[in-house]
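Novice: Here's a sequence, model it:
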Amino acid sequence: MNNYTFFATISRMKYIERWALMRNSRPENLSEHAVEVSMIAHALCIIGNVRYGRHLDGERAALIGIYHDASEIITGDMPTPVKYYNEEIKHAYKTVERIAEDHLLERLPDDLRPAFSSIFKPNKDDEDEMYMRKLVKAADKLSALIKCIEEERSGNKEFITAQKSTLKALDKMKEECPEVKDFMDEFLNSYGNTLDELAL
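Specialist: Predicted coordinates for the structure are as follows:
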């Protein structure tokens, strides 16, 4: 009997803590982050289709969101300031990520591997696919911003600088992707509210 370890390895996302170098009022693990990114990526695609006449596969975007940081099971969560310190480190880390993703895919049977490989590796010839993946990246940033907002509203000032840099990155994304602006304008304000406030 073969023993393929892909899904058992993926299930360990719940043990990878994000924001490890920062004081958190509530820890966040990679599984939680992946679910939030998936939901937001799906929403961004729906906004794109309904309001901007796009033809994006929201379900596929959600699936890509689930696996978008899976390589961190192997690499760990590298802090953003380190990851993007300069082009050389950024390029080196991207290479490490690709190697880690290949290592994960090797844990699947040969006949299933192509289907999962297409989740990890973009089809660069497909314009809609590349735009959808851009929205997944935006969803990743929005999830980070939501974390910063929630920490700030709980009285933790540790995330103030991260919030500013994340907003700056999202401002650039809004220029290319109006879906991001729509989500921020219509949904972002309620994050960090109490349950009673959300029920009003």
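
Novice: C-alpha only now, for contacts and for neighbours.
Specialist: OK.

Novice: which residue is nearest the middle of the chain?
Specialist: In the chain, the C-alpha nearest the mean C-alpha coordinate belongs to D140, at 3.1 Å (Cα atoms, centre = their mean).

Novice: Could you name the helices and strands sitting against the biggest helix by length in the chain?
Specialist: Longest helix in the chain by number of residues (criterion: DSSP state H): helix 127-153. Taking 3 or more Cα pairs under 8 Å, 6 or more residues apart in numbering; DSSP states H and E as contact, the helices and strands that helix 127-153 lies on are helix 30-52, helix 58-67, helix 160-176.

Novice: Just send those back as CSV, with distance to S154 too.
Specialist: Compiled in CSV, these are given as follows (distance: least, Cα to Cα, whole Å):
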stretch, distance to S154
helix 30-52, 19
helix 58-67, 27
helix 160-176, 12
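
Novice: which stretch among these comes nearest I119?
Specialist: helix 58-67 (5.6 Å; Cα to Cα).

Novice: Tell me which residues are up against that closest one.
Specialist: Residues from elsewhere that reach helix 58-67 (Cα atoms under 8 Å, 6 or more residues apart in numbering): 34-35, 37-46, 119-120, 132-133, 136.

Novice: swap in stretch 167-186?
Specialist: Stretch 167-186 is contacted from outside by 44-45, 47-48, 135, 138, 141-142, 145, using Cα under 8 Å, 6+ apart.

Novice: switch the cut-off to 7 Å
Specialist: With contact meaning Cα atoms under 7 Å, 6 or more residues apart in numbering, stretch 167-186 is reached by 44, 47-48, 138, 141.

Novice: who wins for neighbours among those?
Specialist: L44 (27 neighbours; other Cα atoms under 10 Å).

Novice: distance of it from M184?
Specialist: 10 Å (Cα to Cα, to the nearest Å).

Novice: Could you also give me the structure for this second sequence? I'd like to compare it with the first:
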Amino acid sequence: MVPEELRDIFAPLIDEHAYSDEEKSLVKQADALCAYLKCLEELAAGNNEFLLAKTRLEATLEARRSQEMDYFMEVFVPSFHLSLDEISQDSPL
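Specialist: Alright, predicted model coming up:
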């Protein structure tokens, strides 16, 4: 849905055939990770409709594991379980 006059400019960015297998894998990992984080946010807000999706995404993330994914899951994902008060405790504001 890119306008005709912009297609040549955007083609290298949106044409999946231009990406290596490694780049495609990273994009799939990032997509699954974003969906997983959305599930965590919804569950934290009390929306239990995302519980099944979270379980399915955990299996997807496990199947697509990499060193980068493991690092992100270990270092950053735990903060998505924190409340606003817990996040604010470390803030200088």
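
Novice: Need the TM-score between these chains.
Specialist: Once superposed, chain against chain, the TM-score is 0.81 (TM-score structural alignment, normalised by the length of structure 2); 88 aligned residues with a Cα RMSD of 1.7 Å.

Novice: on that earlier part again, in a markdown table: the contacts of stretch 167-186 of structure 1, plus distance to L108 of structure 1.
Specialist: Converted to a markdown table, the contacts of stretch 167-186 of structure 1 look like this (distance: Cα to Cα, whole Å):
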| residue | distance to L108 of structure 1 |
| --- | --- |
| L44 | 30 |
| I47 | 34 |
| G48 | 33 |
| A138 | 29 |
| K141 | 30 |
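
Novice: Which one of the residues you listed is nearest to V96 of structure 1?
Specialist: Using Cα to Cα, the contacts of stretch 167-186 of structure 1 come closest to V96 of structure 1 at K141, 20.9 Å.

Novice: Can you find the partner of the closest one in structure 2?
Specialist: In structure 2, the residue matched to K141 of structure 1 (TM-score structural alignment) is A32.

Novice: if I look at that match, how far off is S25 of structure 2?
Specialist: In terms of Cα to Cα, A32 of structure 2 sits 11 Å off from S25 of structure 2.

Novice: What of A63 of structure 2?
Specialist: A63 of structure 2 sits 11 Å away from S25 of structure 2, going by Cα to Cα.

Novice: what does P78 of structure 2 give?
Specialist: As for P78 of structure 2, its distance to S25 of structure 2 is 23 Å (criterion: Cα to Cα).

Novice: which of these two has more neighbours?
Specialist: S25 (14 against 10).

Novice: mind listing what that one touches?
Specialist: So S25 of structure 2 contacts nothing (Cα under 7 Å, 6+ apart).

Novice: The one 4 residues further on now?
Specialist: If you count contacts by Cα under 7 Å, 6+ apart, Q29 of structure 2 has them with R64.

Novice: if we go to 10 Å?
Specialist: 23, 35, 60-61, 63-66, 68-69 (Cα atoms under 10 Å, 6 or more residues apart in numbering).

Novice: Now compare these and name the two farthest from each other.
Specialist: E23 and A35, at 18.5 Å, using Cα to Cα across the contacts of Q29 of structure 2.

Novice: Tell me which of those two has more neighbours.
Specialist: Legend: neighbour count by other Cα under 10 Å for E23 of structure 2 and A35, higher for A35 (15 against 12).

Novice: so how far is K54 of structure 2 from that one?
Specialist: On the measure of Cα to Cα, A35 of structure 2 and K54 of structure 2 end up 8 Å apart.

Novice: Take the contacts of Q29 of structure 2 and lay them out in TSV including distance to E4 of structure 2.
Specialist: Formatted as TSV, the contacts of Q29 of structure 2 follow (distance: Cα to Cα, whole Å):
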residue	distance to E4 of structure 2
E23	26
A35	31
T60	36
L61	36
A63	38
R64	35
R65	38
S66	38
E68	37
M69	36
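
Novice: Can you tell me which of these are buried?
Specialist: 60-61, 69 (16 or more other Cα atoms under 10 Å).

Novice: Now flag whichever of the residues you listed is closest to M1 of structure 2.
Specialist: Looking across those and measuring by Cα to Cα, the closest to M1 of structure 2 is T60, at 28.8 Å.

Novice: tally of neighbours for the nearest residue to A18 of structure 2 once chain neighbours are set aside?
Specialist: Excluding the flanking residues, the one nearest A18 of structure 2 by Cα to Cα, 6 or more residues apart in numbering is P12, at 6.4 Å. When counting by other Cα under 10 Å, one arrives at 12 neighbours for P12 of structure 2.
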